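Asks: here you go, sequence then predicted model.
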Amino acid sequence: MTALALTGRSLNWRGKSGLPPARGPIHAFPGTLQSERLRSVLTQAQEAGIKGTIPEILCDPRLLQILSRQFKVPVPSLETCHRHYRDHLESFRKPERYLGRQIVLRCLKSDLQGRAEGWARAERLIAILFFDPKMFGDLVATYDSITDGSGSGRLGPVMRGELPCELDIALCGLRPGQIYPTPVATEQGIHVVMLDHILPGEVMHFASVHGRISATLRGELQVAAARRHLARLAERYTAAAAE
């Protein structure tokens, strides 16, 4: 690895073992302003732990991200943001939501016998529902269920990832009208799970994402400005070093 040392108007580089040290001739860089710009960039690279030859540092993507935040760019116009919104409409669509039902046979996780009995009972309920899904309403009224207050045993609507892992895998892996083929064990008890509907995600209104779009476009402009700045420094440094 190489190490950076700023001393006076020169930049000293200690080369790899066995190689003669190389010098970065900042003092020979064309123009005082360009020299100071290069010195500033290399100082920031050093502070970020970015090492290598000067051309390598100027091409390092980590330096690009550091410098991009320092560039002032115009705020994208409303029309520019609208155009980005129209061109990337699907990226602003909310995730699908899943609406189903469940029967929960309550039992403590530590109650191994209760869990075994609940599991066996849940398997019988699943067998009944596979034969006649319309029995769900009658069955959920008979057993201890976590309900929405109407006795329906409603589950959702929820997005993928919002439920406990076991329930999430079961519910979101079904097609509408399907019953999960095995009981599902959670902290609450043993669940029988059925999916009724998958609600399509709605596209968010422009007003709700305008700020996010503007920040994204400004970030892209800043990165582009930093990339041009580093490319110019690298080109002029290479030309100066060759003289």
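Replies: Okay, I see it.
Asks: switch to C-alpha atoms for all contacts and neighbour counts from now on
Replies: Noted.
Asks: can you show me the strands along the chain?
Replies: 3-7, 10-14, 22-24, 97-106, 154-159, 184-185, 189-199 (DSSP state E).
Asks: any chance of the ones you listed in CSV, with distance to residue 236 and mean neighbour count too?
Replies: Output for the strands of the chain, formatted as CSV (distance: least, Cα to Cα, whole Å; neighbours: other Cα atoms under 10 Å):
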stretch, distance to residue 236, mean neighbour count
strand 3-7, 20, 14
strand 10-14, 16, 17
strand 22-24, 13, 15
strand 97-106, 55, 23
strand 154-159, 53, 19
strand 184-185, 66, 18
strand 189-199, 57, 23
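Asks: so who does residue 156 touch?
Replies: Applying Cα atoms under 8 Å, 6 or more residues apart in numbering to residue 156 gives the contacts 97-101.
Asks: what do you get if the cut-off is 10 Å, keeping everything else the same?
Replies: By Cα atoms under 10 Å, 6 or more residues apart in numbering, the contact set of residue 156 is 97-102, 148, 162-163, 171, 195, 197.
Asks: turn those residues into JSON lines, columns for distance to residue 208.
Replies: Formatted as JSON lines, those follow (distance: Cα to Cα, whole Å):
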{"residue": "97", "distance to residue 208": "20"}
{"residue": "98", "distance to residue 208": "23"}
{"residue": "99", "distance to residue 208": "25"}
{"residue": "100", "distance to residue 208": "29"}
{"residue": "101", "distance to residue 208": "32"}
{"residue": "102", "distance to residue 208": "34"}
{"residue": "148", "distance to residue 208": "30"}
{"residue": "162", "distance to residue 208": "22"}
{"residue": "163", "distance to residue 208": "26"}
{"residue": "171", "distance to residue 208": "29"}
{"residue": "195", "distance to residue 208": "30"}
{"residue": "197", "distance to residue 208": "27"}
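Asks: what's the closest of those residues to residue 126?
Replies: residue 102 (10.9 Å; Cα to Cα).
Asks: ok, now which ones touch the nearest residue to the closest one once chain neighbours are set aside?
Replies: Leaving aside its chain neighbours, residue 102 sits nearest to residue 193 (4.6 Å; criterion: Cα to Cα, 6 or more residues apart in numbering). Shown in contact with residue 193 (Cα under 10 Å, 6+ apart): 100-104, 122, 126, 153-155, 167, 170-171, 174, 178-184.
Asks: same check, this time on residue 196
Replies: Neighbour list for residue 196: 98-101, 154-155, 171, 174-179 [criterion: Cα under 10 Å, 6+ apart].
Asks: and those residues, which two are furthest apart?
Replies: The widest separation within these (Cα to Cα) is 16.5 Å, between 154 and 175.
Asks: below is an additional structure, to be compared with the one above:
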Amino acid sequence: MATLIDKTMPKMANGDAVKVDPKPKSPEIYVNGVEITLEAIQQEVQNHEAEKPKDAYLSAARALVVRELLLQKANELGIEAEQMADDQGRRETEEDAKLRQLLDQEVDVPRAGEEECQRYYDQHIEKFSSETIYEARHILLAGALEDPVARRKGQVKANQIIESLKADPSRFGEFAREFSQCPSAKEGGNLGQLTKGQTVPEFETVLFELEEGQISPSPVPTPFGYHVIYLDRIIEGQQLPFDHVKAKIAAYLEASSWSRAVAQYIGILAGAAEIKGIQIDGADSPLVQ
């Protein structure tokens, strides 16, 4: 069950592990007299991506300050934790339960009305259409990038196949079963219905330029080798009616409103608190990012 602050391995923005100074100076950060300890920050830093380790460290410290602010408010209001469990029986922590209940109680988010949803739909109409579908087949002459000999042989064979298909395109399935080194060979090279993002960019660039019934005029290089592509059919995307996406729009608008409201609430708590050693505003919270 996801918690309010997910536990992930330490990563920087480039994917490398965050390296934390094993003996940094004490941060001396306090929230209404409660210290945010060095040990807690070192543990929390695992959950924050950053270009530099010091930025991840600062982000972790801010997250803990926000968490402490919210927990202090929950305790002040006498909120008793009622821990929830997901469908696999995993229970949230007592602190997470308190935070959830506090925000449910204190942050009021109005429901998105029909008029508001319609306005968003009209202003972002391009977002609400089904994707164009491409029904295609291919023949793969395999050759990894690090194997130039195999790639060159594949390119030559692909060119030969294309020349043969110019004379008789109906043999595409036959050639696919005989020469293709893709599992789709047994299906005559059939890749089924493809949408944007389902194949590598090099393949898509050519596929999306073909017309129905057209074969790629030259072999298509990808990291897997060389392809001969046959585009059977294009099913153009269709505009989705408002009624089909209204619930999705409402959920998005309400989630956005919740994030803004939480940020404002945290800002109010921070403004009324005595915080030493770090500057905090509502946008620093991991709950609203």
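Replies: That came through, no problem. Everything numeric here is computed off the predicted structure, so don't read it as measured data.
Asks: before we move on, back to that, which of the contacts of residue 196 of structure 1 show up in structure 2 as well?
Replies: Among the contacts of residue 196 of structure 1, the contacts conserved in structure 2 (both residues aligned by TM-score structural alignment, their matches' Cα atoms under 10 Å) are 98-101, 154, 174-179.
Asks: could you export these to JSON lines, including columns for distance to residue 63 of structure 1?
Replies: Listed next are these as JSON lines, based on distance: Cα to Cα, whole Å:
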{"residue": "98", "distance to residue 63 of structure 1": "43"}
{"residue": "99", "distance to residue 63 of structure 1": "47"}
{"residue": "100", "distance to residue 63 of structure 1": "49"}
{"residue": "101", "distance to residue 63 of structure 1": "52"}
{"residue": "154", "distance to residue 63 of structure 1": "52"}
{"residue": "174", "distance to residue 63 of structure 1": "46"}
{"residue": "175", "distance to residue 63 of structure 1": "48"}
{"residue": "176", "distance to residue 63 of structure 1": "50"}
{"residue": "177", "distance to residue 63 of structure 1": "53"}
{"residue": "178", "distance to residue 63 of structure 1": "52"}
{"residue": "179", "distance to residue 63 of structure 1": "53"}
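Asks: on that earlier part again, from residue 135 of structure 1, how far out is the residue nearest to residue 102 of structure 1?
Replies: Applying Cα to Cα, to the nearest Å, the value for residue 193 of structure 1 to residue 135 of structure 1 is 13 Å.
Asks: and what of residue 14 of structure 1?
Replies: According to Cα to Cα, residue 14 of structure 1 and residue 135 of structure 1 sit 79 Å apart.
Asks: how about residue 141 of structure 1?
Replies: In terms of Cα to Cα, residue 141 of structure 1 sits 10 Å off from residue 135 of structure 1.
Asks: which elements pack onto the longest helix along structure 1?
Replies: Secondary structure of structure 1 per DSSP state H: the longest helix is helix 206-242. The helices and strands touching helix 206-242 of structure 1, judged by 3 or more Cα pairs under 10 Å, 6 or more residues apart in numbering; DSSP states H and E, are strand 22-24, helix 32-47, helix 54-58, helix 61-68, helix 78-87.
Asks: buried sites along the helix or strand hosting residue 43 of structure 2?
Replies: Here residue 43 of structure 2, judged by DSSP states H and E, is contained in helix 38-44. For helix 38-44 of structure 2, a neighbour-count test (16 or more other Cα atoms under 10 Å) marks 38, 41-42, 44 as buried.
Asks: where in structure 1 does it fall?
Replies: Counting by TM-score structural alignment, helix 38-44 of structure 2 lines up with no residues of structure 1.
Asks: centre of the chain to that helix, how far?
Replies: Centroid separation between helix 38-44 of structure 2 and its chain, computed with Cα atoms, centre = their mean, to the nearest Å, is 27 Å.
Asks: do stretch 232-245 of structure 2 as well
Replies: The chain centre lies 23 Å from the centre of stretch 232-245 of structure 2; the measure is Cα atoms, centre = their mean.
Asks: same check, this time on stretch 160-173 of structure 1
Replies: 19 Å.
Asks: what's the answer for stretch 97-112 of structure 1, then?
Replies: 30 Å.
Asks: burial of the aligned partner of residue 209 of structure 2 in structure 1, as a residue count?
Replies: Here residue 209 of structure 2 is matched to residue 173 in structure 1, going by TM-score structural alignment. Other residues near residue 173 of structure 1 come to 13 when the count uses other Cα atoms under 10 Å.
Asks: for residue 36 of structure 1, same thing?
Replies: 15.
Asks: that one and residue 206 of structure 1: what is the separation?
Replies: According to Cα to Cα, residue 36 of structure 1 and residue 206 of structure 1 sit 43 Å apart.
Asks: again, but for residue 81 of structure 1
Replies: 9 Å.
Asks: joint contacts of these two?
Replies: 212-213.
Asks: wait, residue 152 of structure 2 touches residue 219, no?
Replies: No. With contacts counted by Cα atoms under 10 Å, residue 152 of structure 2 stays clear of residue 219, the gap being 11.1 Å.
Asks: joint contacts of those two?
Replies: Common neighbours of residue 152 of structure 2 and residue 219 (criterion: Cα under 10 Å, 6+ apart): 141, 158, 225-226.
Asks: would you point out the most distant pair within these?
Replies: Top of the distance list for those (Cα to Cα): 158 and 225, 9.9 Å.
Asks: overlap in contacts of these two?
Replies: 140-141, 152, 219.
Asks: turn the residues you listed into a markdown table, including distance to residue 125 of structure 2.
Replies: Output for those, formatted as a markdown table (distance: Cα to Cα, whole Å):
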| residue | distance to residue 125 of structure 2 |
| --- | --- |
| 140 | 38 |
| 141 | 41 |
| 152 | 46 |
| 219 | 37 |
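Asks: farthest pair in those residues?
Replies: Top of the distance list for those (Cα to Cα): 140 and 152, 13.1 Å.
Asks: common neighbours of those two, please.
Replies: Taking Cα under 10 Å, 6+ apart as the contact criterion, the common neighbours of residue 140 of structure 2 and residue 152 are 158, 225-226.
Asks: from those residues, which single one is nearest residue 60 of structure 2?
Replies: residue 225 (44.8 Å).
Asks: list the contacts for the counterpart of the closest one in structure 1?
Replies: Structural alignment places residue 225 of structure 2 opposite residue 189 in structure 1 (criterion: TM-score structural alignment). The contact partners of residue 189 of structure 1, taken as Cα under 10 Å, 6+ apart, are 103-109, 114-115, 118-119, 145, 183.
Asks: again, but for residue 135 of structure 1
Replies: If you count contacts by Cα under 10 Å, 6+ apart, then residue 135 of structure 1 has 125, 128-129 around it.
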